[in-house]
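>>> mind folding the following:
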Amino acid sequence: MAGRAAAPGTAVLLVTANVGSLFDDPENLQKNWLREFYQIVHAHKPHFLALHCQEFGGKNYEASMSHVDKFVKELLSSDVMKEYNRARVYLDENYKSQEHFTALGSFYFLHESLKNIHQFDFKGQPEHVLHNPRTLSCSLSEKDPKTALGGRAKKYKKVTGKEIYSDTLESTPMLEKEKFPQEYFPECKWSRKGFIRTRWCIADCAFDLVNIHLFHDASNLVAWETSPSVYSGIRHKALGYVLDRIIDQRFEKAAYFVFGDFNFRLDSKSVVETLCTKATMQTIRAADTNEVVKLIFRESDNDRKVMLQLEKKLFDYFNQEVFQDNNGTALLEFDKELSVFKDRLYELDISFPPSYPYSEDSSQGRQYMNTRCPAWCDRILMSLSAKELILRSESEEKVVTYDHIGPNVCMGDHKPVFLAFRIAPGAGKPHAPVHKCCVVQ
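The predicted model follows:
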């Protein structure tokens, strides 16, 4: 990675990717996905790389386990990643436990030039009782963990070697993992939604990285009924729960980045009203239950052309270009779900098209499926202190990039989203709980 020393600071790359589709068509989609992912890594040359995956293993984890192992092995051993000599991989493989399984996978890669990186031990256990890592290379061996957090002190441990944790993540001390309480789930029906949290100390900065998967819209018709939708309220409650957990009194507060599949949707009622301003609506009901099963919006003139058909899992708008023109940013006014958290969370300006739902046809890279209204589901959000960390690192040269991966290539039904930035030398010192714990040499 020639030229690395030319730019000051520590290069960080955060990526979120719902990868469920990759395990349904591993031959085609995984190759595309990995190629595009490696291009982003090569372009930004991060010292620290975090990849948060949701729906890891696809719809049937047990049937996909061989594909999962192959995917993980490829990431850890590829030539592109050979300069990353330390890694931590956390895979929730507990698919037999309905109460605990989240299908989340978190990958962290550390470049060989990054020295003295520490990870937080949430349970504060001695290192010899770490829970059954699958070890690649050497294991954790640091015998002098850092403690500088006052009465609530736990331990930071130096990161060495490459390790995969995949059994019962609940007992793994280097992370916190939770599935949302059952009452948070729509109609109390279990699904694979929750979060995984890790904490790192890099370049004098301590920060949390949270992998998250929130609830989807079960029905387009229900989402259309009210503004905001009932599903938006469920996501609001769940995200609030996660943020409260991050900043509760158990641990010293740190800056945090929350990135994953938030399932944020455009305000459906407002979108339909805008797209179909001059349309008339036809309602079709089930003969036996009188339940609304379909809405058809037709132009008032122009031979009553059908503009939009709406069903539980159908959003068929006649002109997909509205979601692609100028990267769909005209629709950002309907992206309202994050506004509830404007005093707690920050996001850089979005300039990429909606990240979901893309066609899963490997020959179609830009086409949306007609199952849902396209939306920016996949996001990278941060605390206000993390925002200051990034902005403090800005210079005349543009060093912050917030974008999606694989704009013209099929990456599955979700396009991965990334945030690349640099932590400027000394940027974290006012907030650092561990003094000079990381030095890039």
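>>> from here on, just use CA atoms for contacts and neighbour counts.
Fine.
>>> right, and C377 touches R235 too?
No - applying CA atoms under 8 Å, one finds C377 not in contact with R235, separated by 11.6 Å.
>>> would you do the same for the sequence below? I want to compare the two.
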Amino acid sequence: CVIGAQLFVLFALFSPVLFFSLMLQTVQSHKPHFLALHCQEVGGKNFEESMSHVDNFVKELLSSDALKEYSRARVYLDENYRSQEHFTALGSLYFIHDSLKNIQQFDFKAKKFRKVVGKETCSETLESTPTLEKAKFPQDYFPECKWSRKGFIRTRWAMADCAFDLVNIHLFHDASNLVAWEKSPSEYSGTRQKALAYVLDRITDQRYEKLPFFVFGDFNFRLDSKKVIEKLCSDATMQTIRTDNNEIHKLVFQETDNDRKVILQIEKKLFNYVNQEVFREDNGTSLLEFDNELSVFKERLHEQEIGFPPSYPYSEDSSQGKQYMNTRCPAWCDRILMSPSARDMLLKPENEEKSIVYDNIGPNVCMGDHKPVFLSFRITAGAGKPNANKHKCCVVQ
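Got it, this is the predicted structure:
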């Protein structure tokens, strides 16, 4: 049994040219045998006008010289923006290296695996595509019951006697910094928790055999705003500015001395902190104590140790690749999570450094407001099969 590295790359809004180059550099560095790309907000904010650019990007990717040894591919793009009930703007792209033999993909309608041959792109109504399961969250899950592009896509794979699910996900954002600040945890955190539980319940129900799974995408996880602000402004006084309707419009935190210097201003879409270095220094790990949204799922989901700065919200100024926008409190929105059984699949040979790499792409380059995140690892043949002998195999790069 032979199986190589797997590289999982997640990205949201990005500059196609820059991402294309940096992603291919990452692929060439890690040399994956199975490459998975999960995209959110396909087409960007003006998707009606930009979908054609997405199609061109995918064509360039499929014909790239750097991926010429990936002769099999499956591309799923939810471009049906006219269907408010179903549109998620998710994109799931999978590339299989020539050296990886006998890879199969699950047919959810026939309930059996089928051999993967050639390259296929599906961009019409994905609801009828048998090789994936796609759903938009129920309307009553959406804040204020207003439709937006949030949901998930699941695919299922088998190779070298290993079987697993890959789930592309996009959860709800924080609509207002002021609302997020009101209580700990915020009401937005509760909405994301409900939606993530919905996905986990769907992919582990009784309709299909339960397998190890990886969930990666834009979870929109945020730091606990109230607690972060209390830490950042522990010695400051707060001024509340209200509208004519007595609604809170702005919060201003000032030092008690030093000429009452303003250190933080918060509005609905403003989070202007005086020192962004706190989010970059040592990759912002001093603030990980406030990254608590995953703790609710600690028995169901695991994650490799985070060693990169918050992935959002980066400046969209091409000259400011490391700068955060003053719109939201920086947070690790983009994540790669896995079930306990999937975590057990990750192979880390003794005396081999960096056999598992969890990092971002282009830390100094602007690619949009999210920084792409990837996970590279190797798995042992037989993983994901309860009765398989995991030791009788050879694992290579």
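>>> kindly provide the TM-score of these chains.
TM-score of the superposed chains, computed with TM-score structural alignment, normalised by the length of the second structure, equals 0.96; 392 aligned residues with a CA RMSD of 1.7 Å.
>>> shared neighbours of C377 and R235 of the first structure, anything?
When CA atoms under 8 Å, 6 or more residues apart in numbering defines a contact, the residues bordering C377 of the first structure and R235 alike are F262, N263, F264.
>>> please enumerate the strands of the stretch 251-397 of the second structure.
Remark: strands assigned in the stretch 251-397 of the second structure by DSSP state E, counting those that start in this stretch are 262-267, 270-273, 334-338, 346-347, 357-360, 373-379, 394-395.
>>> brain fart, the stretch 1-150 of the first structure
So, for the stretch 1-150 of the first structure - with DSSP E, counting those that start in this stretch - the strands run 10-18, 48-54, 84-91, 105-111, 114-115, 118-121, 134-136.
>>> for those, which one sits closest to V399 of the first structure?
strand 10-18 (9.1 Å; CA to CA).
>>> elements contacting the closest one?
helix 31-44, strand 48-54, strand 255-261, strand 378-382, strand 417-423 (3 or more CA pairs under 8 Å, 6 or more residues apart in numbering; DSSP states H and E).
>>> what about 6 Å?
strand 48-54, strand 417-423 (3 or more CA pairs under 6 Å, 6 or more residues apart in numbering; DSSP states H and E).
>>> what span of the second structure is that strand aligned with?
Taken onto the second structure by TM-score structural alignment, strand 10-18 of the first structure occupies residues 4-12 there.
>>> contact partners of that stretch?
Stretch 4-12 of the second structure is contacted from outside by 32-40, 217, 372-378, 396-397, using CA atoms under 6 Å, 6 or more residues apart in numbering.
>>> what range in the first structure matches stretch 148-159 of the second structure?
Counting by TM-score structural alignment, stretch 148-159 of the second structure corresponds to 191-202 in the first structure.
>>> just how off-centre is the matching stretch within its chain?
Taking CA atoms, centre = their mean, to the nearest Å, the mean C-alpha location of stretch 191-202 of the first structure is offset from the chain mean by 10 Å.
>>> quick one: terminal-to-terminal distance for stretch 30-48 of the second structure?
35 Å (CA to CA, to the nearest Å).
>>> whereabouts in the first structure does it align?
Against the first structure, stretch 30-48 of the second structure falls on residues 44-62 (TM-score structural alignment).
>>> corresponding residue for L270 of the second structure in the first structure?
Checking with TM-score structural alignment, L270 of the second structure has L314 as its match.
>>> so for its match, what's the nearest residue that isn't a sequence neighbour?
Closest residue to L314 of the first structure apart from its sequence neighbours, by CA to CA, 6 or more residues apart in numbering: T371 at 4.3 Å.
>>> go on, I247 of the first structure?
Nearest non-adjacent residue to I247 of the first structure (CA to CA, 6+ apart): K253, at 5.9 Å.
>>> M81 of the first structure too?
L75 (7.1 Å).
>>> thinking again about what came up before, same list (the strands of the stretch 251-397 of the second structure) but as JSON lines, adding distance to R74 of the second structure and mean neighbour count.
JSON lines is the format used below for the strands of the stretch 251-397 of the second structure (distance: least, CA to CA, whole Å; neighbours: other CA atoms under 10 Å):
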{"stretch": "strand 262-267", "distance to R74 of the second structure": "43", "mean neighbour count": "19"}
{"stretch": "strand 270-273", "distance to R74 of the second structure": "40", "mean neighbour count": "20"}
{"stretch": "strand 334-338", "distance to R74 of the second structure": "20", "mean neighbour count": "23"}
{"stretch": "strand 346-347", "distance to R74 of the second structure": "23", "mean neighbour count": "18"}
{"stretch": "strand 357-360", "distance to R74 of the second structure": "24", "mean neighbour count": "20"}
{"stretch": "strand 373-379", "distance to R74 of the second structure": "19", "mean neighbour count": "22"}
{"stretch": "strand 394-395", "distance to R74 of the second structure": "25", "mean neighbour count": "14"}
